[in-house]
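Chemist: predicted model, plus sequence, below.
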Amino acid sequence: MTDTFNTRTTLQVKDKTYHISSLEPLKADHDVDRLPYSLKVLLENLLRNEDGNNITQEHVNALLDWDARAEPTQEIAFTPARVVLQDFTGVPAVVDLAAMRDAMKALGKDPNRINPLAPVDLVIDHSVMVDHFGKADSLDLNIKLEYHRNKERYQFLRWGQKAFENFRVVPPGTGIVHQVNLEYLAETVFVREDDGEYHAYPDTLVGTDSHTTMINGLGVLGWGVGGIEAEAAMLGQPISMLIPQVVGFKLNSKLPEGATATDLVLTVTQMLRKQGVVGKFVEFFGDGLDHLPLADRATIANMAPEYGATCGIFPVDQETLNYLRLSGRTDEQVALVEAYARAQGLWRDTGARQADYSEVLELDLGSVVPSLAGPKRPQDRIPLDQARGNFMDTLDEFLREHHSCPEGDEEERFADEGGHAAPGVDDSHEKGAVEYEMDGEKHLLKHGAVVIAAITSCTNTSNPAVLLAAGLVAKKAQEKGLMPKPWVKTSLAPGSQVVPAYLEKAGLLKPLEALGFSVVGFGCTTCIGNAGPLPEPIGNAIKDGDLMVASVLSGNRNFEGRIHADVRTNYLASPPLVVAYALAGSMAVDLYKHPLGTGKDGQPVYLKDVWPSQAEINELMQANISSAMYQEKYADVFKGDANWQKIGVTESELYDWAESTYVKNPPYFEGMSMEPEAPGDVTDARCLVMVGDSITTDHISPAGGIHPESPAGQYLQSHGIEPKEFNSYGSRRGNHEVMMRGTFANVRLRNRMAPGTEGGWTTHVPSDEQMSVYDAAMRYQEENVPLVVLAGKEYGTGSSRDWAAKGTRLLGIRAVIAQSFERIHRSNLVGFGVLPLQFKEGESAESLGLTGHESFDIGGLDGEPGEVTVTARSDDGKETRFQARVRIDTPKEWEYYRHGGILHYVLRQLAAA
């Protein structure tokens, strides 16, 4: 490594000496302190990794001379300190590494060249499902099912843990990856030992989950990338990026009584989404941070994908140190973090100088009010006092569309069982309610019924204040004799084992369990579509009445079809509000005006009667949460339970690809040579999928349950797998045959190539036959016809999912032409050899008169063109020509594209070394 700027020096902390790349020498010629915190971290990264090739003096100068308001144009290479994976996205990453070892051997090279060069942690947290709930043994039963369903995947991961160096696995039942990262894995200042010397530098990372940004709350710069990009980072490749614009978000004052961190993050998400921060860094500053606990910061940072930013970072300050101590980090580590942050100008003090930002937003924390977000997007915040009206408007629209209900009749359909003014659907079967029987009792299920109430997701289960608040609501409700309505599926899925420990110590776990919020698993559940099945009578009633029911969850995602296929409206809310809505049982209830239920004294009980004060919450936090609690729960974090220990492990450098429907050797490297073929132009392509705006990776990537009649279901049954053993798409991400069959198969996808349908349908244009997207793609492949996708704005928003790109490529799609792209998905498309093209400003498929039934030519791909000409020909011979912007944004991405993808590029580089 070179040191053009003379920044190598040492830092003494107590009795240990650390080698660092100091920013101090740069201050003689540059105003380094004007740079935002996040860019100082990037600056140090460039200085430390300067090699004259990937990182040069010009790159460092470009960052030093950063123009806050200029459009990003300068490419730099970011080298993260580590990589974090979760098992849904981590399994295919390890599958690809195993396949790359096979490919390396086929090229006549040493397979052991394929090995993580950066530290990698994989946390198994996405595989537990809420099959059992509301009972004391729910956790044990769900764990048994998890191991039964995922034995093949877990065997593979245990092989990977043995076969690959620098690779650790956190076993199932420990917690959610982001919360484990926050509470245990992150160091804030990273230390590497080389030949007896200690090197200290900012802890940075990339992760295969977009909510990797949660760690930004701890002052750690990191964000979500596709599995493809993460694999490259694991293999020592720097991540190419443009020096971003940085949006400053100033926080003033403090949260008022009654408002939670969840309400704050929904407010911040709405503001930033409205501002437009896609592809930008967001950095929080201001004296309001003096009153914002670390857990609240992590809650805000977690939802950076929802407000569209690459990251949402907070600086290091006294609160950072407080949390590091509380969560069990050593005194030595805490001292290093403080000393390093102060030495590098990364420390925040009250009244600190404001950095130079591209834009600045400001929020008075005192203005935050209780809120929800929904019914389909996390940025659609609704003040709690408007929630009922918002739902009623959504229901009215649904009924007009599905039931031809005259506008204005909605109030007549609603009446509460207890006679209160219009909070529920009328009991009459003719007006929508459906009678069902469960456990020997008959009930009426109505429009607006809350059928899922889940305290779930790292966003909020990492925050003791809101979880203790939920426990207090449960305790007060139990004391008054309230219970959730019988149609509500309740669950508590903590993000770490610390959560039930402090809830139990505070005397709040039993009240939660009494209300049905027993622990169902330690991992991502409802928020990622692992809500599990609804009780059969309730599921049947929803279908029989075509009812628009709801879920309320303390998660971060509520996109269509994500939570449960039968639940059309989904609302994000704080954990105490989740409990409240479970008690109320309906979104047609105004929690400010209508009672949650009737108490054991026969009197109505309102939200204000069970809502805790901030003083109550603070008292419980101080009395029941300790550093020792964290140290105890994380003492043997990599060991796993007896179930994990007894899984058989095969030790070998190459994986034995036994017959499995979970893990299968992918075809990416078949016939691969050392020299790549030129990508070439696209000719006579057909449109497989044509969609509008805001199509998410949840619409594209396989997720949730597998229907028996779907192509994936048919494939599994042909291999002897019964529907009850299907598990989820997420659990089968290591099998490309399943995943490509589930691409573009979301139950809520509306493909304009198959008008009048919902789900994974399209039209095979030459024959005019309607069929599944997969079947059509396979027929096109037999006919040697390349494919394209036509899309609107914000294509690919949502989670960073490699299969949204992998499945696209395996279906034979060569290009996606959209009005705009989400950052991660655009990068993933390039990383798997799919060409992202963007309509020129003001143009779209509609404005150009495209129907999707044309054939498409894309020419001029030689070199590195900024634009290409697309020619669309109708069957009647009419030609429509338009220019499209090539969204391959950096020279490094062009290299990946020419090689057919980032994995092929890395493999060839390592083979040639």
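Modeler: It's in.
Chemist: only C-alpha atoms for contact and neighbour calcs from this point on.
Modeler: Will do.
Chemist: show me the contacts for the nearest residue to residue 534 once chain neighbours are set aside.
Modeler: Residue nearest to residue 534 in three dimensions, not counting chain neighbours: residue 489, with 7.2 Å by Cα to Cα, 6 or more residues apart in numbering. Residues counted as contacts of residue 489 (Cα atoms under 8 Å, 6 or more residues apart in numbering) are 133, 134, 451, 452, 453, 454, 534.
Chemist: I'd like those written out as JSON lines, with secondary structure and neighbour count added.
Modeler: Converted to JSON lines, these look like this (DSSP: H, G, I helix; E, B strand; the rest coil; neighbours: other Cα atoms under 10 Å):
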{"residue": "133", "secondary structure": "coil", "neighbour count": "23"}
{"residue": "134", "secondary structure": "coil", "neighbour count": "20"}
{"residue": "451", "secondary structure": "strand", "neighbour count": "28"}
{"residue": "452", "secondary structure": "strand", "neighbour count": "27"}
{"residue": "453", "secondary structure": "strand", "neighbour count": "32"}
{"residue": "454", "secondary structure": "strand", "neighbour count": "29"}
{"residue": "534", "secondary structure": "coil", "neighbour count": "19"}
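Chemist: the structure to be compared is supplied as follows:
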Amino acid sequence: MKMTGQDSLGTKRTLDVGGKTYTYFSLPEAQSAIGDISRLPVSLKVLLENVLRFEDGRTYKTDDAKALAEWLVKASSTREVPFRPSRILMQDFTGVPAVVDLAAMRDGILALGGDPDKVNPLIPVDLVIDHSVQVDASGTADSLEKNVEIEFERNGERYTFLRWGQTSFDNFGVVPPGTGICHQVNLEYISQNVWIAENDGETVAYPDTLFGTDSHTTMVNGLGVLGWGVGGIEAEAAMLGQPIAMLIPDVIGFRMTGKLTEGVTATDLVLTVTQMLRKKGVVGKFVEFFGPGLDHMPLADRATIANMAPEYGATCGFFPLDSVAIDYMRLTGRTEERIALAEAYTKAQGMWRDTTTPDPVFTDTLELDLSSVLPSIAGPKRPQDRVLLSDASSAFRTELTKSLGVPANDVGTRAKIAGRNYEITHGDVVIAAITSCTNTSNPYVLVAAGLVARKARALGLTARPWVKTSLAPGSQVVTEYLDKSGLSQDLDALGFQTVGYGCTTCIGNSGPLDDEIVDAIETNKLVAVSVLSGNRNFEGRVHPNVRANYLASPPLVVAYALLGTMNEDITTAPLGTGHDGKLVYLKDIWPTTAEINGIVGANLSREMFQERYSDVYKGPVQWQTLEVESGTKTYAWNDSSTYVRNPPYFEGMTMEPKPVTDITGARVLAVLGDSITTDHISPAGSIKKSSPAGEYLLQYQIQQKDFNSYGARRGNHEVMMRGTFANIRIKNEMAPGTEGGVTTYHPSGKVMPIYDAAMLYKAEGRPLVVFGGKEYGTGSSRDWAAKGTMLLGVKAVITESFERIHRSNLVGMGVLPLTFKDGMDRKTLGITGDETLDILGLETLSPRMDVTLVIHRADGTTDQVALLCRVDTLDEVAYYQHGGILHYVLREMAKAA
């Protein structure tokens, strides 16, 4: 793909660094034409550079550059601008369906008379296989080896498909299983801050930017690399050269002062930031951090904060490049050439931050004195629900009878574990997992966990026998410095053996609990607890038998494994009895900042990163020996496969799209409440035997033990559409008193699985509508939440508000996102689910227009209300008119052929 446009503003310049000459598009030079942009937020300067570099008078216009400069007038804008990222990052849960789509598009373009080679990534794509390893084995020396073996047994077909993609598509690299979590690999190895490409005989330097098919792509913003999570749908379009139109966002400045006090971790900081920003309301906005508190904040802490942007709702949480980031680039093995370029380029562009940098102009600001941060955890259901560590036990007891629904008379229920000499009760911790990209990228909190384990081990403490413990490092470098410092032995002794390198418990790959513990939980309806160092604790995500989930720092994960319960105040209760018969408390085993920094400084080196990433694409022997047919332009689909199937998106597609018409005679499939996450809509975890997806797999003679997870089967649309709205904790108001993916089929009034009802409506030719509340679609950038919705026959989703990525994904799949106006919602309208609906005005669709909802009630009355159509941009109008973004791109490629 050509990396530069026509440069109408004359901003092309050269930069000499280390004896090499680079072409770049100068922001200071643009000021004579567009106005002063010196105090534009750095994150918006990155968008401006993108416009200057690609300006062609058609898609990218000089007016787009002027609009970004004019943003400073009101620190806000209603203007949209195009954006092309430098590269794409994927993980395998989202990557497999994306590669499936690309393979299907090759078949589709053939049917339209085009060339399959046109369907090929035009920018670099890195897919890191990190989401498939599960904690089947834990607490033993051979846990890692066993889990790797099981991983390849389960996923050999998927991995073979990805190997095919690696050999068949250009610009497509696969980082094999067992390397690390995609965001940590991205932070430690792939990202360069300034990207370079050869273009018409010139070496062009430009900001390293990316889209990622995982919402926590934002982690790399800690390194001054602008990137955010998109659905696989948007990512596929971007990799095929399609610019994404976006409204110029509001930018919230977050000023930090002071520094963290003794005993407070980066996790405590990020939970505080998450709560503050979620309260502020930053959905769809950029957040940019500034202030003297950054002067000595480690890059790892910045990355921890940036990682959690989806939890505080922002598109990204950005930290401009400075000397701290340069030091991190050097530590992690970047070449001196690229380090020098990053510093010289950002200084030349006015993107560098230091103590003399004037504060940018922001839409709004908020401030945090780091010294005010206190030890915290978040739960039991949402990342933003922070509680002080000292209040955690009392807060849990309150939640137990409220949001967790335990009758007051049952709070004291205890259950004897068969064959064991202990009991469990509500609030006991059954999973303690050091997992997820958020914290396993941060050596300070991981070393702190190791020191807690060391001190506890020395005093004779052990984890409680009902707690499943695990450690899933984010990269092999973590094991290197834990081994070198001897902390691995201490963690192993407490049951925190390494179980795999990937996103395990946080994504729902927590593996099985002991049957006896599951029986006790289910028989007595106990609210069991997990404590994990992750970023997601939504209902039904971590484990189907664990209803209360708390996010905590890695050292607190170890401490809760020792205490074994949420019922006691961990800050004052004894964690256990030591060798000497004395009670041991948290303060006795908590490390000092000096101890942590000393071990990090002595045991983490540049050479570790260089060695571990020297052969990053090689993979374990199981990966190397996969047999794959290479070099074929189209994939040989296997109709008996239960992992990889040719999706039906392009069946019957013609060169010209059908005209958009109104939606009439629609039935309601589901009426849902607030904070419906993409986990609720499209779960990633285990597949129930009695579910439509389980029944489908049984038809293929797949035993339940081999069901794997929804996440692992995202390459099979038959499984995924059956799993849509199938989360075990989702509540459909159409079927009061139920939990799980069921609905009431009308007009018969029969309650049945949502998939079954959707298929009955499909047979009738009935379009479907889903109603929701506030923050519909929060959570992971999960394109299957939109794909599955579409495949069920849903034509529109009507809510009070949408989370950014899911709204975009719905449009990308040809599903209409609509929001209520004027304080109206499903309750004020009296929606029960037995209505028939018309949505009118679609034939003249334009961005953010009003449409009319006509409600035909069962009693024969009719109401009309105006709804806001959340097709936000002209490009999105085009995507919707074509039936989805992939259809639009495919037709454009076929025309070009």
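Modeler: Good, I have the coordinates. Values in this document were obtained by computation on a predicted structure and should not be read as measured data.
Chemist: quick TM-score on the pair, please.
Modeler: Here the superposed chains carry a TM-score of 0.98, computed using TM-score structural alignment, normalised by the length of the second structure; 887 aligned residues with a Cα RMSD of 1.1 Å.
Chemist: of all the contacts of residue 489 of the first structure, which comes closest to residue 477 of the first structure?
Modeler: residue 453 (15.6 Å; Cα to Cα).
Chemist: pretty sure that closest one contacts residue 580?
Modeler: No. Using Cα atoms under 8 Å, residue 453 of the first structure is not in contact with residue 580, being 9.3 Å away.
Chemist: quickly note the distance from residue 809 of the second structure to residue 749 of the second structure.
Modeler: 31 Å (Cα to Cα, to the nearest Å).
Chemist: who has more neighbours, these two?
Modeler: Using other Cα atoms under 10 Å as the criterion, residue 809 of the second structure and residue 749 rank with residue 809 on top: 27 against 12.
Chemist: list the contacts for residue 380 of the second structure?
Modeler: 396, 399, 537, 547, 548, 549, 550.
Chemist: ok, of these, which one's closest to residue 386 of the second structure?
Modeler: Once Cα to Cα is applied, the member of the contacts of residue 380 of the second structure that ends up nearest residue 386 of the second structure is residue 550, at 9.3 Å.
Chemist: what is the aligned counterpart of the closest one in the first structure?
Modeler: In the first structure, the residue paired with residue 550 of the second structure is residue 571, using TM-score structural alignment.
Chemist: which secondary structure state is assigned to its match?
Modeler: Here residue 571 of the first structure is recorded as strand under DSSP: H, G, I helix; E, B strand; the rest coil.
Chemist: one more: residue 182 of the first structure?
Modeler: helix.
Chemist: leaving out the residues flanking it, which one is nearest to it?
Modeler: Using Cα to Cα, 6+ apart, the closest residue to residue 182 of the first structure is residue 215 (5.8 Å).
Chemist: what residues are up against residue 153 of the first structure?
Modeler: Taking Cα under 8 Å, 6+ apart as the test, what residue 153 of the first structure contacts is 91, 662, 663, 731, 734.
Chemist: rerun at 7 Å
Modeler: For residue 153 of the first structure, the contacting residues are 662, 663, by Cα atoms under 7 Å, 6 or more residues apart in numbering.
Chemist: what's the match for it in the second structure?
Modeler: In the second structure, residue 153 of the first structure lands on residue 158 (TM-score structural alignment).
Chemist: separation between the residue nearest to the spatial centre of the second structure and residue 806 of the second structure?
Modeler: What sits nearest the mean C-alpha location of the second structure, by Cα atoms, centre = their mean, is residue 215, with 2.6 Å. As judged by Cα to Cα, residue 215 of the second structure and residue 806 of the second structure stand 11 Å apart.
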